[in-house]
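>>> sequence first, predicted coordinates after that:
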Amino acid sequence: MSLSRTFLDVRPLRSSPVFRRLLVGRTVSVLGGFMTMVTVMYQVWDMTRSTAWTGAVGLAQALPLVVFGLFAGAWVDRADRRRVFLAATVGQAVCSVLLAVQGFTGHVPVGAVLGLVAVQSAFGALGAPAAGVFVPRLLPKDQVGAGLALNHVAAQAMMFLGPALAGVLLARYGIGVCYLLDAASFGLAFYGAFGLPALPPQGEPSRAGLRGVLDGLRFLAGHRVVRGALITDLAATVLSFPVSLYPLVNAERFGDDPRTLGLFLSAMALGGITATALSGPLTRLARPGLVMLCGAGTWGAALVLFGLATNPWSGLALLVLAGAADATSVVSRSTIVQTRTPDALLGRVTAAEAIVGQAGPSLGNVRGGLLAGWTSGTTALISGGLMCLLAVAAVSVTTPELRGGAGRLDGP
């Protein structure tokens, strides 16, 4: 295999100038989003000194996506996706401007800040399924996985850079400037999508309201490959997501060293960036279902071994492996969803995928925290990893299409 085929497949950047422009706009917008995430947490903590209120920030971000996501997907499947995305981007930018205004004035109750966060998240819930159609509509089928990998590695890199940059800017300029920079980042996202052609649904548009949502759910229930992909991701995150356990495991195993704790999340992000940067051979494979199952299984196994690790460096190495496996699984899952779903249903199915991606880790953190409270962090980690392995094995056995021909990009 040539060296060029080992690294991230960049063919989409050469073949589609529109995709290239979208990627730049999306990357800057994701950077702004991570800056705002840190800024909101900092502001709410500064206003309240309460972990209950800082926990409410996550609730304000997640609830609109869960509540409105499927209905937003049904609406997207009735409209020009380009127009919907542009409108959602403007809405998110306006929310960031309002957050900046209250950040400069400093006379707004914490409930109003969370309200703006929730409204911005609702616009995001509308924009996400609209954006879900862009990659499969702009790129040849054999480049969809590569396009998704490029999106993913850009997001992982911004997850590294965004929080650190926010910390520097908060210390020097305050919260208002951080919010204002996020608003400006949406301007680049708007520019990236403005040059898109009209993207109405191909095929019969979604029915209005609840009927359209139910049509999307019937597709998910009946399409074994797409359903299996989403179940695999949901099972892996709900059963074994480890982030809420990090402080306890750090105290139990690694002497409660804050430097170790700070490296846990960085290690997973490093694994994700590395795996995506070397994803060329995997995104060129015609069997994303098999790659996804292997990635999810490796994620579970790495967490079991992390639960057994007593050396901080071996523990961090296992988290790098877990992050790499997760990134591989996520890119493969998205490839399955976006290549196996009819365009007329893609908004609703992308919305369901976004809900799984948001709700799964949150529920996994709750599961891990409760079980660790009853037992220990080590027990919660090991049992979660084992349950993940069993769940992935069950999906593999009951959905052989993921392993076989129907899981191929060129399959039936």
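That came in fine, so what should we check first?
>>> please make it C-alpha for all contacts and neighbour counts, starting now.
Noted.
>>> count the residues that sit near residue 239.
If you count neighbours by other CA atoms under 10 Å, residue 239 ends up with 27.
>>> against residue 58, how distant is residue 52?
Distance check for residue 52 against residue 58: by CA to CA, to the nearest Å, it reads 10 Å.
>>> neighbour count: these two, which is higher?
residue 58 (16 against 10).
>>> next, the more buried one: secondary structure please.
helix (DSSP: H, G, I helix; E, B strand; the rest coil).
>>> residues in contact with residue 186?
25, 28, 29, 32, 89, 90, 92, 93 (CA atoms under 8 Å, 6 or more residues apart in numbering).
>>> can you tell me the helix or strand for the last one?
In the assignment (DSSP states H and E), residue 93 maps to helix 81-105.
>>> which parts of that helix are buried?
Judged by neighbour count using 16 or more other CA atoms under 10 Å, the buried positions of helix 81-105 are 81-103.
>>> show me where the stretch 1-150 of the chain has helices.
11-15, 17-48, 51-76, 81-105, 110-131, 134-138, 144-173 (DSSP state H, counting those that start in this stretch).
>>> quick one on the thing from earlier: and the contacts of residue 186, which two are furthest apart?
Using CA to CA, the pair of these lying farthest apart is 28 and 90, separated by 15.2 Å.
>>> what helix or strand is the most centrally placed residue in the chain on?
The centre of the chain sits closest to residue 357, judged by CA atoms, centre = their mean, with a distance of 5.6 Å. Assessed by DSSP H and E, residue 357 sits inside helix 346-374.
>>> that helix vs helix 51-76, what angle?
Interaxial angle of helix 346-374 relative to helix 51-76 (axes from the mean of the first three to the mean of the last three CA atoms, to 10 degrees): 160 degrees.
>>> counting by contacts, list what helix 346-374 packs against.
With contacts defined as 3 or more CA pairs under 8 Å, 6 or more residues apart in numbering; DSSP states H and E, the packing partners of helix 346-374 are helix 51-76, helix 110-131, helix 209-222, helix 224-240, helix 312-340, helix 377-398.
>>> below is structure B, check it against A:
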Amino acid sequence: MLPNTTPWRSSRDFRLLWTSGAVTLLGSVFTMTAIPLQIADLTGSPLAVGAVGAVELVPTIVFGLYGGVLADRADRRTVALVTELGLAGLSALLLANALLGTPMLWPLYAAAGCAAAVHGLQQPSVEAVVPRLVPHEQLLAAGSLLSLRWNIAGLAGPAAAGVVIATAGVPVAYLVDLATFLVSVALLAAVRPVPSARDAEVPHLRAFTEGVRYTARRPELVGTHLVDLAATVFALPTALLPFLAGELDARWALGLLYTAGAAGGLLAAATGGWTERVARHGRPVLLSGALIGAAMVAAALCRNVWALLVCLAAAGAAGWVGDTFRTAMWNQSVPDELRGRTAGLEVLVGSAGPALGDVRAGGFAARDGLRAALRSGGLLCLASTGVLAAALPALWRYDRRTDPHVAATRAADPNRPAEAGAPEGVA
């Protein structure tokens, strides 16, 4: 049941990349907490706070698409390093604004939009670099460890940020974020270069369509994205959590509600050694979507905050399972020359799903009530997952032991030992 830490122990570059990302994520939570708080203090308007998401969405999508092309045309380590420096600069600007006698409002929105754009440029390279740093047979374990990193930050970050902001103030939160970026830059600088075979070509956004066409020809890959969209659009309860805490007379537990999913994911990751013995990766992807939907239906029935926390944690654990196997499918079967653009598509889906999910949850809650919004979202997620399982049999049948795309990618693996000519063992 213990997680496989072989990639972390055997690959110095993966270890540096993992640690760099963990430090950055923890620091970024401080800024993600501080910006809405500052806007709320300056305007007193919930609408002004909610507008941050709208400011971030379009830059993430547009620059995520271009970032995918860039990841297939340039040195992926260099792209990650330069964009990390850009994010550090934005944290420095936020710190300078916070130190003004009266902080200005517009820099908060500008920084949020620019950070979303830079993150969109960076994320495809960070995701696409992993298969160049660890051997093919360790990609599932590497994806699991990367997902574990997100859950650690999601669990520890908000609590630490809340304490720091309450005791030391908003400027210190930005200072912490800036410091973590500088540490991350130093770690990334130590990673070996990962040049592209096509880095002589000028990146063009239209090249992204090659990744889209490739994905469209593989229904099992399309299915992984559709399951993710079903879970985030229909069964993401984030926008409802403050209202649920109020309805249950448990405002003291709002922080726990926000971190319950990360806690569930962390528990699943800590006991995720069993994932190494699963060969049919499409099935846990589908089952995770169904479990998330079922957890939200159960949450709609909860009249006790502790029961609600259990349901949210269960959804987080199921989400970790789906993310782990979805990432493994993409990393193990997509050719290196297209991996950046397919990662850009992942950024697009990962950004649009939660944003649409908040809109759906808020709209349904306003029309039908909190419980109905939770229940209907869970049922829609369950139904969508069932439809996808029936409509995309390739996803249900996918088997890493026999899939020709996996075999081709394994054969082209630059980390493959010279003597590794035998087929991968059957789980």
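Yep, it's here. All values reported here derive from a predicted model rather than from experimental measurement.
>>> of the contacts of residue 186 of the first structure, which are reproduced in the second structure?
Counting by both residues aligned by TM-score structural alignment, their matches' CA atoms under 8 Å, the members of those that carry over to the second structure are 28, 29, 32, 89, 90, 92, 93.
>>> assess the claim that the last one and residue 184 are in contact.
Yes. A contact is recorded between residue 93 of the first structure and residue 184 when judged using CA atoms under 8 Å, the distance being 7.5 Å.
>>> returning to what we had before: residue range for the helix holding residue 357 of the first structure in the second structure?
Helix 346-374 of the first structure corresponds to residues 339-367 in the second structure, going by TM-score structural alignment.
>>> repeat for stretch 7-15 of the first structure
The aligned range for stretch 7-15 of the first structure in the second structure is 2-10, by TM-score structural alignment.
>>> residues in contact with the matching stretch: which ones?
With CA under 8 Å, 6+ apart as the contact definition, stretch 2-10 of the second structure has outside contacts at 14-15, 18, 134, 138, 141-142, 144-145, 269-274, 276.
>>> now with 10 Å?
Contact partners of stretch 2-10 of the second structure, identified using CA atoms under 10 Å, 6 or more residues apart in numbering, comprise 13-19, 133-135, 137-145, 148, 268-276.
>>> same thing with stretch 299-308 of the second structure?
Contacts for stretch 299-308 of the second structure (CA under 10 Å, 6+ apart): 237, 244-245, 247-251, 253-254, 256-257, 260, 293, 295-296, 298, 309-315, 370-378.
>>> could you check how far stretch 50-64 of the first structure is from the centre of its chain?
18 Å (CA atoms, centre = their mean, to the nearest Å).
>>> return the set of buried residues in that stretch.
Quick answer for stretch 50-64 of the first structure (16+ other CA under 10 Å): 53, 54, 56, 57, 58, 60, 61, 62, 63, 64.
>>> picking that back up, take the helices and strands packed on helix 346-374 of the first structure and write them to CSV, including distance to residue 44 of the first structure.
As requested, these are arranged in CSV below (distance: least, CA to CA, whole Å):
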stretch, distance to residue 44 of the first structure
helix 51-76, 6
helix 110-131, 7
helix 209-222, 35
helix 224-240, 27
helix 312-340, 29
helix 377-398, 28
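>>> wait, which of those helices is closest to residue 407 of the first structure?
Nearest to residue 407 of the first structure, of all these, is helix 224-240, at 6.5 Å by CA to CA.
>>> and the helix or strand just after that closest one, what's buried?
The element immediately downstream of helix 224-240 of the first structure (helix or strand, assigned by DSSP H and E) is helix 246-253. Residues of helix 246-253 of the first structure classed as buried by neighbour count (16+ other CA under 10 Å): 246, 247, 248, 249, 250, 253.
>>> again, but for stretch 371-391 of the second structure
The neighbour-count check on stretch 371-391 of the second structure (16+ other CA under 10 Å) flags 371-386, 388-389 as buried.
>>> what's the average distance of that stretch to the first structure?
Aligned to the first structure and superposed, stretch 371-391 of the second structure gives a mean residue distance of 1.3 Å (mean CA distance after the TM-score superposition for the first structure).
>>> residues contacting residue 16 of the second structure?
By CA under 10 Å, 6+ apart, the contact set of residue 16 of the second structure is 8, 22, 184, 186, 187, 188, 189, 190, 191, 192.
>>> residue 66 of the second structure: which of the residues you listed is nearest?
Among the contacts of residue 16 of the second structure, and counting by CA to CA, the member closest to residue 66 of the second structure is residue 188, at 21.5 Å.
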